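Participant: just to be clear, the model below is a prediction. Sequence and coordinates:
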Amino acid sequence: MTRRILVPVDNSSQSEKALEYAVEEYPDEHITVLHVIELDRASIYGDEGFLYGDEYLEQLRRRGTEELERASETAAEHGVDVTTELREGKPASTITGYIEDHDIDHVVIGSHGRSGPTRILLGSVAEAVTRRSPVPVTTVR
């Protein structure tokens, strides 16, 4: 029986490593690559300062779509087809909701490897997903 593997990506080198790990370790499984657009930030700040609303959100959607296309290309280089999903919301809760809603069996997620005060100040999506996930999580650094 084919397992469902979820790989959340965020345009970081750590998420690229997580994807490469997933396609190498689970080439015969159903792999879904998920990018979450964080709406809280999208509604407040843009790259050029204060950009509000639809224009900036569309820019984030384009970037997310481009990232998912790159992920598909990376997987294809390893001979693996992946499904891609673009969602909007708070990353950790959107990822854990996706796990539950789509019968995911395993998560492979990149981690920045922060600890101590840096982790507390910046937060960690990988840590939150690991704590909240109803399925096993592999963290890749």
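Facilitator: Now that the structure is in, tell me what you want to look at.
Participant: drop to CA atoms for contacts and neighbour counts, all remaining ones
Facilitator: Noted.
Participant: now for the longest helix seen in the chain, which elements pack on it?
Facilitator: Criterion DSSP state H: the longest helix present in the chain is helix 54-77. Here helix 54-77 touches helix 13-25, strand 30-37, helix 39-42, strand 82-88, going by 3 or more CA pairs under 8 Å, 6 or more residues apart in numbering; DSSP states H and E.
Participant: how about the closest residue to Leu57 other than its chain neighbours, what does it touch?
Facilitator: Distances taken as CA to CA, 6 or more residues apart in numbering place Ala42 nearest to Leu57, at 5.9 Å, with adjacent residues excluded. Counting by CA atoms under 8 Å, 6 or more residues apart in numbering, Ala42 makes contact with Tyr52, Gly53, Tyr56, Leu57, Leu60.
Participant: look up how far Ile37 lies from the fourth one.
Facilitator: Leu57 is 8 Å from Ile37, where distance means CA to CA, to the nearest Å.
Participant: pasting the second one now:
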Amino acid sequence: MVERILVPMDDSEQAERALGYTLDNFPDASVAVVHVVGAPSAMMGEAASLALADDFEAAAEERAATVFERARQLTADRDREIETVVGVGHPARNIIDRAAEYDTVVIGAHGADRGRATRRFLVGNVAETVSKRAPVPVVLVR
């Protein structure tokens, strides 16, 4: 029985579909929506990384707020509640690391980078990595 579900969400239509699928098909499960924001890296240069690091957590929370607001709208339509989690770092790695705390992951087949020439034909890079490496079952939603 699926009791806890992790739904990674960005601002893509596929992520919204994944959340809708989860809410419709797992009415008794608790749902956590995670939005992962990439962290400043050393490749940006030490000065830029340090300048961004001071307010990065606040900026990540602010960026996630718009995604979570859309998620709450979708859940309100179905009279459901969700938990929201902000992740920082590499999206696929962050999702995989969290997945062990849940029974399954439901993820959109493509995320917000769906327009890039480097994307996979049927499954986006993050979704593909999560589906291959997560320690729990993964449902891909198109």
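Facilitator: Good, I have the coordinates. The structure presented is a predicted model; accordingly, all values stated were derived computationally and were not measured.
Participant: report the TM-score for the pair.
Facilitator: Once superposed, the chains reach a TM-score of 0.78 (TM-score structural alignment, normalised by the length of the first structure), with 130 aligned residues with a CA RMSD of 2.7 Å.
Participant: picking that back up, mind checking which of the contacts of Ala42 of the first structure are buried?
Facilitator: Neighbour-count burial (16 or more other CA atoms under 10 Å) applied to the contacts of Ala42 of the first structure gives Tyr56, Leu57, Leu60.
Participant: now those in TSV, with distance to Leu86 of the first structure?
Facilitator: Shown next, in TSV, are these (distance: CA to CA, whole Å):
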residue	distance to Leu86 of the first structure
Tyr56	16
Leu57	13
Leu60	10
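Participant: number of nearby residues for the residue nearest to Thr84 of the first structure when sequence neighbours are not counted?
Facilitator: Leaving aside its sequence neighbours, Thr84 of the first structure sits nearest to Val33 (CA to CA, 6+ apart; 4.8 Å). Using other CA atoms under 10 Å, Val33 of the first structure has 22 neighbouring residues.
Participant: touching, Val33 of the first structure and Ala71? I think so.
Facilitator: Yes - Val33 of the first structure lies in contact with Ala71 (CA atoms under 8 Å); the separation is 7.4 Å.
Participant: who touches both of these two?
Facilitator: Joint contacts of Val33 of the first structure and Ala71 (CA under 8 Å, 6+ apart) are Leu19.
Participant: which parts of stretch 4-19 of the first structure are buried?
Facilitator: Under the neighbour-count criterion of 16+ other CA under 10 Å, stretch 4-19 of the first structure has 4-11, 14-19 buried.
Participant: what lines up against Thr104 of the second structure once you look at the first structure?
Facilitator: Aligned counterpart of Thr104 of the second structure in the first structure: His106 (TM-score structural alignment).
Participant: try Ala65 of the second structure
Facilitator: Using TM-score structural alignment, the partner of Ala65 of the second structure in the first structure is Thr65.
Participant: got a list of what the residue nearest to Asp28 of the second structure when sequence neighbours are not counted touches?
Facilitator: Nearest residue to Asp28 of the second structure, sequence neighbours excluded (CA to CA, 6+ apart): Glu3, at 7.1 Å. When contacts are counted by CA under 8 Å, 6+ apart, Glu3 of the second structure touches Asp28, Ala29, Ser30, Tyr102, Asp103.
Participant: buried among those residues? Need that as a selection in ChimeraX.
Facilitator: Buried members of those, defined by 16+ other CA under 10 Å, are picked up in ChimeraX with:
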select :29,30,102,103
